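In: pasting the structure only:
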């Protein structure tokens, strides 16, 4: 592992990676994981990646979990890049099919890495506000890690997403309001309940899982990136990664 420290995205203050962290202790802004890319690049090469398993953990050198620790994985990553032949006459369009991740969305990438680190650093109860896919991903990876998952969802969340979380063993609380109200409820109760907050940009490692989308895309395009990438931004962790 070549993770050096966590760094505040706003004020630049450095934090130890070896303890559970949410936001910067100085300004309460998001933390970013800083990796020694030069050292990682000595073993993480195009040739070495090609021989590894088709999961996001093939990029282990630039991911935060210590090398001797088993990741919390369900086989996420390694999704196909499909040619959209219907548009072949006027545009060369390719689609990265993230629905083939274990929980059917790219949220599996972030939660695999974030739950792995949360467990390694001692968290036992994880909480997240969600209107769907993030909740399902946390429920699945927390179950895999044998950790408690507490998911707060707006009451009008699609029934399928609510059932998914409950069937995976998560504690689901429905809130009359928006996802921001769900986040506020977690913030109000997390210290008393002992929850570690896994909300978007309130912990540093979901981004680390999402960044593997970029590595995969580069490899699938023979290391020449497309002219344009269309990305559904959502909360922003994938785009930042």
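Out: Nice, thanks for sending it over. No experiment lies behind these values; they were computed from the predicted model shown.

In: make it CA atoms for all contacts and neighbour counts henceforth
Out: Fine.

In: for stretch 115-127, how far is the first residue from the last?
Out: Using Cα to Cα, to the nearest Å, the end-to-end distance of stretch 115-127 comes out at 11 Å.

In: brain fart, stretch 143-152
Out: Using Cα to Cα, one end of stretch 143-152 lies 17 Å from the other.

In: from residue 110, how far off is residue 237?
Out: Distance, residue 237 to residue 110, by Cα to Cα: 8 Å.

In: looking at those two, which is more packed in?
Out: Remark: of residue 237 and residue 110, residue 110 carries more neighbours, 27 against 20, as counted by other Cα atoms under 10 Å.

In: which of the helices or strands spans the more buried one?
Out: Element membership for residue 110 (DSSP states H and E) is helix 107-120.

In: tell me what that helix is packed against?
Out: Packing contacts for helix 107-120, counted by 3 or more Cα pairs under 8 Å, 6 or more residues apart in numbering; DSSP states H and E, involve helix 133-145, helix 206-210.

In: buried sites along the last one?
Out: The one in question is helix 206-210. By neighbour count on 16 or more other Cα atoms under 10 Å, the buried set for helix 206-210 is 206-210.

In: want to throw the residues you listed into TSV with distance to residue 7?
Out: Conversion of the buried residues of helix 206-210 to TSV gives the following (distance: Cα to Cα, whole Å):
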residue	distance to residue 7
206	15
207	13
208	13
209	17
210	18
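
In: of these, which is the nearest to residue 185?
Out: residue 206 (20.9 Å; Cα to Cα).

In: take a look at this one as well, against the first:
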């Protein structure tokens, strides 16, 4: 019995020592100063927000990151500050073991540039407005027309379909939505107008267009047409 009590006592002392050392180390670590900041942009696209802008938000405009103690950090607040930037989709902020305050930033993805009267802006992959950037200009198709709550969802699906398709992304450079909610599109290398019609049967219409293009480009007949009509989802009607 005494032997068991001695073992229990030793275990209790060891546990207390571990807790003390952990608490002491954590306390010392929390009062340590940060070493540096590091900003990483994820995704293969141009930066629409600068490292300098994100870094200022990280250190909250303090002069030097090395003057900030870990205990003074509110990582959730820093994430919220970065996420409020209109170019950012999502940010994660954390501190590494060696004292680096790090931000991993995913930028919003523009899929079209809208000209709406006197204003211009991007539509991002989620269908939301995104301002232009002073750093880079996105190479996306140009859109003319009114975007409202009634047509936004359908239009976003069409724009995403074009953006996600390598052929269409290179081929389609402009879209216009008329008062009847009919879409017209322009081609990069040819003068014809693409009459897409209503924003329905999107996949089928684009499939028809791609099949027609691949066939017509072989005999150079694409130069003869003024209009390519995709309104009828079972056929492509061409006008010279």
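Out: Received, thanks. Note that the structure is predicted; figures quoted are calculated from it, not measured.

In: TM-score for the pair, please.
Out: Remark: TM-score between the superposed chains equals 0.25 [TM-score structural alignment, normalised by the length of the second structure]; 100 aligned residues with a Cα RMSD of 5.8 Å.

In: wait, which of the helices and strands packed on helix 107-120 of the first structure is closest to residue 180 of the first structure?
Out: helix 133-145 (14.2 Å).

In: what is that closest one packed up against?
Out: Using 3+ Cα pairs under 8 Å, 6+ apart, helix 133-145 of the first structure sits against helix 107-120, strand 125-129, strand 148-154, helix 159-167.

In: turn those into TSV, columns for distance to residue 184 of the first structure.
Out: Below are those laid out as TSV (distance: least, Cα to Cα, whole Å):
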stretch	distance to residue 184 of the first structure
helix 107-120	21
strand 125-129	9
strand 148-154	10
helix 159-167	19
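
In: out of the buried residues of helix 206-210 of the first structure, which is nearest to residue 38 of the first structure?
Out: residue 208 (17.3 Å).

In: I'd say the closest one and residue 112 touch.
Out: No. The pair residue 208 of the first structure / residue 112 is not scored as a contact, 9.7 Å apart, by Cα atoms under 8 Å.

In: shared neighbours, residue 237 and residue 110 of the first structure?
Out: Contact criterion Cα atoms under 8 Å, 6 or more residues apart in numbering; residues shared by residue 237 of the first structure and residue 110: 206-207, 210.

In: picking that back up, which of the buried residues of helix 206-210 of the first structure lies closest to residue 148 of the first structure?
Out: residue 206 (17.8 Å).

In: excluding chain neighbours, what is closest to that closest one?
Out: residue 110 (3.8 Å; Cα to Cα, 6 or more residues apart in numbering).

In: coming back round to it: the helices and strands packed on helix 107-120 of the first structure into JSON lines, with extra columns for distance to residue 33 of the first structure?
Out: Formatted as JSON lines, those follow (distance: least, Cα to Cα, whole Å):
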{"stretch": "helix 133-145", "distance to residue 33 of the first structure": "20"}
{"stretch": "helix 206-210", "distance to residue 33 of the first structure": "8"}
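
In: re the thing from before, now for the buried residues of helix 206-210 of the first structure, which pair is the farthest apart?
Out: Pairwise distances across these peak at 6.4 Å for 206 and 210 (criterion: Cα to Cα).

In: and for those two, which residues touch both?
Out: 109-110, 237.

In: how about the helices in the second structure?
Out: Using DSSP state H, the helices of the second structure run over residues 2-30, 51-58, 75-83, 152-164, 166-171, 202-216.

In: run the angle between the last one and helix 152-164 for me.
Out: What it means is helix 202-216 of the second structure. 40 degrees (axes from the mean of the first three to the mean of the last three Cα atoms, to 10 degrees).

In: if we can go back for a sec, can you tell which of the helices and strands packed on helix 133-145 of the first structure is closest to residue 49 of the first structure?
Out: helix 107-120 (17.5 Å).

In: for the residue nearest to residue 206 of the first structure, which residues are in contact?
Out: 205-210.

In: got it, and residue 103 of the second structure?
Out: Counting by Cα under 8 Å, 6+ apart, residue 103 of the second structure has contacts 37-40, 58, 91-94.

In: distance to residue 4 of the second structure and neighbour count added to the residues you listed, as JSON lines?
Out: What follows is the contacts of residue 103 of the second structure, written out as JSON lines (distance: Cα to Cα, whole Å; neighbours: other Cα atoms under 10 Å):
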{"residue": "37", "distance to residue 4 of the second structure": "52", "neighbour count": "18"}
{"residue": "38", "distance to residue 4 of the second structure": "53", "neighbour count": "15"}
{"residue": "39", "distance to residue 4 of the second structure": "55", "neighbour count": "17"}
{"residue": "40", "distance to residue 4 of the second structure": "55", "neighbour count": "14"}
{"residue": "58", "distance to residue 4 of the second structure": "54", "neighbour count": "25"}
{"residue": "91", "distance to residue 4 of the second structure": "53", "neighbour count": "20"}
{"residue": "92", "distance to residue 4 of the second structure": "50", "neighbour count": "17"}
{"residue": "93", "distance to residue 4 of the second structure": "48", "neighbour count": "21"}
{"residue": "94", "distance to residue 4 of the second structure": "45", "neighbour count": "17"}
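
In: out of these, who's nearest residue 24 of the second structure?
Out: Using Cα to Cα, the contacts of residue 103 of the second structure come closest to residue 24 of the second structure at residue 94, 21.6 Å.

In: about what we covered before: nearest to residue 181 of the first structure among the contacts of residue 110 of the first structure?
Out: For the contacts of residue 110 of the first structure, the nearest to residue 181 of the first structure is residue 206 (21.3 Å; Cα to Cα).

In: wait, isn't the closest one in contact with residue 116?
Out: No. If you go by Cα under 8 Å, residue 206 of the first structure and residue 116 don't touch, sitting 10.2 Å apart.

In: residue 164 of the second structure: how many residues sit nearby?
Out: When neighbours are counted by other Cα under 10 Å, residue 164 of the second structure registers 11.
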